[in-house]
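1. predicted model and sequence follow; I will ask about them next.
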Amino acid sequence: MRASVSTTQDLGMPAIYLHLLAELLSTIGVDEKALLKRVGLDPVRLQSTDLRVSQSQASEFVTRAIIESGEPGLGIMLARELRLPLHGALGTAVMSSRTLAEALDLMTRYLTLRAPHLHVKRRQHDGQAIYAISCGIDLGPLQGFIMDAMLFGCASMGAQLTGSPVAGSSIQRRGPEPAYFHRFRQQIPIPVVYGAGEDAIVIPHSQLALPIRFSDDQLAASSKAQCEEALRRLTEDAGFACRVRRVIETSHPFPPKLARVATTLFVSERTLKRRLQAEEASFQHLVDQVRLERAGELLQQTAMNLSQIADALGYADAANFTRAFKRWTGQSPSQYRNQESLPTATSVRRTPASAMV
């Protein structure tokens, strides 16, 4: 029996994927901003390529999106929108590979960065390379959506990498063909076979040597190193405090109430406080960390006045924001904005909680 997302490690989902889904919803007449806010997500923050959304919120958003749009094929629709650069360092590494085999090996190793809890196993059978994809936990409604986006997205990306659909390849899907699939079949560049014993991409072994159109050895090496570092950080940042922070970072309204975050993470308020304390963290310190980082971004990257920034960060007025910012950094917001030194400007990122007491 597989565990559920509420009882296992939550590494989150890249926020950019939900942003893309929200844009899709807007094209089919769904008020995507209102839907995101009902789930407690900030539509603007989802545009970040660095942030991740808790899987419980991602699942709730996808479930509501399917219900409100009346479109169970949203995962397939999203697959059509996925372009390799949207996958961060992994997308760059894949694009820079020499051959299709190298690209698939990278996907196998670093898939956790983009789709946590999915696993790829490769085996050979009768001249075919079979890349079987499985999920280690029960993701609920999110699972079918992710499998659709993953498998059909791979078919599209194979064509992006090599210049045309990979000849002789196919997609295998478990279970019966969904009633909605016939509407999308002609849009998928390779055959899809339902009723298989596993979800998999099948590629003739001879096709694995196909060259990648964007091959770049130097870029491949640097982006692979970035993937290694990102994977290390992601697995190290798997503590409870990181899960809480992830909810805070993408929350609407901001800052979120402790009760809302506890509900999102399927724990009581008391348990949330206790688990944070065990990691020498506190809810308020995490909120203030995110506030400080956002303040730095808004001061450096926008022309918003102090009252607007204070409002965006949940302060009653500019004076309260100014006092807090000066306590954290030793500078007023205006001084910080006017400085020219970028190294100093970036010092607000990931400030330790102990420095904000």
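-> Perfect, thanks for sending it.
2. from now on I want contacts and neighbour counts done on CA atoms only, so please keep to that.
-> Will do.
3. so which strand or helix has residue 122?
-> Assigned by DSSP states H and E, residue 122 belongs to strand 118-125.
4. what does that strand contact?
-> Where contact means Cα atoms under 8 Å, 6 or more residues apart in numbering, the residues beyond strand 118-125 that reach it are 108, 111, 112, 129, 130, 131, 132, 133, 134, 135, 136.
5. if we only consider those residues, which is nearest to residue 326?
-> Set against residue 326, the nearest of those by Cα to Cα is residue 112 (38.9 Å).
6. got the contact list for that closest one?
-> With Cα under 8 Å, 6+ apart, residue 112 has these contacts: 118, 119, 231.
7. picking that back up, buried subset of the contacts of strand 118-125?
-> Among the contacts of strand 118-125, the ones that count as buried by 16 or more other Cα atoms under 10 Å are 108, 111, 112, 129, 130, 131, 132, 133, 135, 136.
8. taking the residues you listed together, which two end up most distant?
-> The most distant members of the buried ones among the contacts of strand 118-125, if one measures by Cα to Cα, are 129 and 136, lying 21.9 Å apart.
9. who's in contact with the residue lying closest to residue 185 once chain neighbours are set aside?
-> Spatially, and ignoring its direct neighbours in sequence, residue 185 is nearest to residue 192 (7.9 Å; Cα to Cα, 6 or more residues apart in numbering). Residues counted as contacts of residue 192 (Cα under 8 Å, 6+ apart) are 170, 171, 172, 173, 185.
10. hang on, the earlier thing: okay, the contacts of residue 112 in JSON lines with distance to residue 261 and neighbour count next?
-> Converted to JSON lines, these look like this (distance: Cα to Cα, whole Å; neighbours: other Cα atoms under 10 Å):
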{"residue": "118", "distance to residue 261": "25", "neighbour count": "18"}
{"residue": "119", "distance to residue 261": "29", "neighbour count": "18"}
{"residue": "231", "distance to residue 261": "25", "neighbour count": "17"}
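11. turn those into a markdown table, columns for distance to residue 59.
-> Formatted as a markdown table, the entries for the contacts of residue 112 read as follows, by distance: Cα to Cα, whole Å:
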| residue | distance to residue 59 |
| --- | --- |
| 118 | 15 |
| 119 | 19 |
| 231 | 22 |
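12. also this one, for the comparison:
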Amino acid sequence: MVEVGAEHGVDVQKCLQDTGIDPETLLHDNTVVSGTQELAVAANLVTATGSASGVGLAVGDRLSLRAYGVWGFAMLTCPTVRGAVEFGIRYLPLTYAVTGLSLRVSGDEACLIVDGDGSSAALRPFLVEREIAVTAGILRAILGESPPSMRVEFRVPRSVSVDYEKALGTPVRFGAPHNAIVTDIAVLDLPLPQSDPLTLTVCERACRSLLNERCSPCVAQNVREIIAEGVTEADLIAARLHLSARTLRRHLAAEGTSLRHLVDEARRVQAIELMTLDRLTVEQISLRLGYADAATFIRAFRRWTGTTPGAYPVR
């Protein structure tokens, strides 16, 4: 994204503004960038380029299969295109993809649908373009060439300023019912030249471990930090994370939690602190936590702890 920004006259500082990323760290292979930071850079790039069509394609074209580490290597070793697609979708959170990706078979065609509806409206065109370009590139990489039947479909009208066919190396249709890569159904059963069951098993084990260690806590922890600042509305939290409220709920559900649970968790901790450390009354605590009255707070406290504030053991 920084490289594409530079090509559009956007300097690195502007691309990385308010992301917490030091430009020097981008020179190191072991630098880890969170999904939230990645989306913040994307938002800066889109803002600076005026949502120029084609920026997402340019970024996606730079994301080769090697850029995805063990996830990308595992796809190369799958037995067929179908196996690679199913593996990629199963471990999609490792890519920090914000758009959804699903496989749909209709008649004699297979559609890899990129669902950008769950992303923020401002970033949606960029993210859809990026994921279409990435997915088309991955399909070429695992097969060694583009399937002759492949085409790309976009929901939006054609932009006269961008040569989409040249950028994607395939026919492109606009005004379609979805954003998708479409091929003949027979492509799904094509064998992959680098298929290796043993290597795939090892790679999948590594992907599963990464999913547990790196991805699961990301969104929930970021939400906890925002709630600690006093922000509890779903739309405001989602905007801070450059997500839609629906995508925020989906990420939290995948991590086994919900916004209500995290808000309740924060309020429970704060309520107990106010009771034990500040010795505030129930009425004062309910007011501090934003409840309409003490009775509402007492009901919430009973739900959290199984008892009332008056019966709670204060140390």
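-> Okay, I see it. For clarity, every value in this text was computed on a predicted model and none was experimentally measured.
13. how much does the strand holding residue 122 of the first structure stray from the second structure?
-> Its aligned residues in the second structure lie a mean 2.4 Å from strand 118-125 of the first structure after superposition (mean Cα distance after the TM-score superposition for the first structure).
14. the second structure: matching residues for that strand?
-> Counterpart in the second structure of strand 118-125 of the first structure, with TM-score structural alignment as the criterion, is residues 99-106.
15. how about the strands in the first structure?
-> Taking DSSP state E as the test, the strands found in the first structure are 3-4, 13-14, 52-53, 118-125, 128-135, 137-138, 170-174, 192-196, 199-204.
16. quick one: the first one to chain centroid distance?
-> Taking the mean C-alpha point of strand 3-4 of the first structure and that of its whole chain, the gap between them comes to 20 Å (Cα atoms, centre = their mean, to the nearest Å).
17. which strands and helices lie in contact with it?
-> Secondary structure elements in contact with strand 3-4 of the first structure, counted by 3 or more Cα pairs under 8 Å, 6 or more residues apart in numbering; DSSP states H and E, are strand 137-138.
18. do the fifth one as well
-> Under the contact criterion of 3+ Cα pairs under 8 Å, 6+ apart, the helices and strands touching strand 128-135 of the first structure comprise strand 118-125, strand 199-204.
19. do the third one as well
-> Using 3+ Cα pairs under 8 Å, 6+ apart as the contact test, the elements touching strand 52-53 of the first structure are strand 13-14, helix 240-249.
20. now mean neighbour count too, for these, in JSON lines please.
-> Shown next, in JSON lines, are these (neighbours: other Cα atoms under 10 Å):
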{"stretch": "strand 13-14", "mean neighbour count": "24"}
{"stretch": "helix 240-249", "mean neighbour count": "22"}
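21. ok, which of the ones you listed comes nearest residue 23 of the first structure?
-> Nearest to residue 23 of the first structure, of all these, is strand 13-14, at 15.2 Å by Cα to Cα.
22. gap between the closest one and the chain center?
-> Shown here is strand 13-14 of the first structure, whose average C-alpha point lies 1 Å from the average C-alpha point of the whole chain (Cα atoms, centre = their mean).
23. whereabouts in the first structure does stretch 76-89 of the second structure align?
-> Correspondence between stretch 76-89 of the second structure and the first structure is established over residues 95-108, with TM-score structural alignment as the criterion.
24. sorry, slip of the keys, the one I care about is stretch 170-185 of the second structure.
-> By TM-score structural alignment, stretch 170-185 of the second structure lines up with residues 190-205 in the first structure.
25. counting neighbours, what do you get for residue 284 of the second structure?
-> Using other Cα atoms under 10 Å, residue 284 of the second structure is surrounded by 14 other residues.
26. so the helix ranked longest in the second structure matches what in the first structure?
-> What stands out as the longest helix in the second structure, according to DSSP state H, is helix 124-143. Mapped onto the first structure using TM-score structural alignment, helix 124-143 of the second structure spans residues 143-162.
27. in the matching stretch, what's buried?
-> 143, 145-162.
28. also stretch 5-21 of the second structure?
-> Of the residues in stretch 5-21 of the second structure, those buried under the neighbour-count criterion (16+ other Cα under 10 Å) are 5, 10, 11, 12, 14, 15, 16, 19, 21.
29. identify the residues contacting the second one.
-> Right, the one you point to is residue 10 of the second structure. Applying Cα under 8 Å, 6+ apart, the residues contacting residue 10 of the second structure are 45, 48, 49.
30. from residue 149 of the second structure, how far off is residue 182 of the second structure?
-> Distance, residue 182 of the second structure to residue 149 of the second structure, using Cα to Cα, to the nearest Å: 8 Å.
31. higher neighbour count, these two?
-> Comparing residue 182 of the second structure with residue 149 by neighbour count (other Cα under 10 Å), the higher total belongs to residue 182, at 21 against 14.
32. for the more buried one, list the residues it contacts.
-> 109, 110, 111, 112, 149, 150, 151, 152, 153.
33. kindly report the same for residue 136 of the second structure.
-> By Cα under 8 Å, 6+ apart, the contact set of residue 136 of the second structure is 168, 181.
34. can you show me the helices along the stretch 251-357 of the first structure?
-> When secondary structure is read from DSSP state H, counting those that start in this stretch, the stretch 251-357 of the first structure shows helices at 258-264, 269-278, 283-301, 306-312, 318-329, 333-338, 342-345.
35. pick the most buried one from the ones you listed.
-> Burial among the helices of the stretch 251-357 of the first structure, expressed as mean neighbours by mean count of other Cα atoms under 10 Å, is greatest for helix 283-301, which shows a mean of 19.
36. that one aligns to what range in the second structure?
-> Residues of the second structure aligning with helix 283-301 of the first structure are absent, taking TM-score structural alignment as the criterion.
37. and the angle from that helix to helix 240-249?
-> For helix 283-301 of the first structure against helix 240-249, the angle between stretch directions is 50 degrees (axes from the mean of the first three to the mean of the last three Cα atoms, to 10 degrees).
38. so stretch 223-230 of the first structure matches what in the second structure?
-> Residues 203-210 of the second structure are where stretch 223-230 of the first structure aligns, with TM-score structural alignment as the criterion.
39. contacts for that stretch, please.
-> Residues outside stretch 203-210 of the second structure that contact it (Cα under 8 Å, 6+ apart) are 70, 71, 73, 74, 91, 94.
40. and which of those residues is nearest residue 218 of the second structure?
-> Within these, the smallest distance to residue 218 of the second structure is 11.4 Å, found for residue 94 (Cα to Cα).
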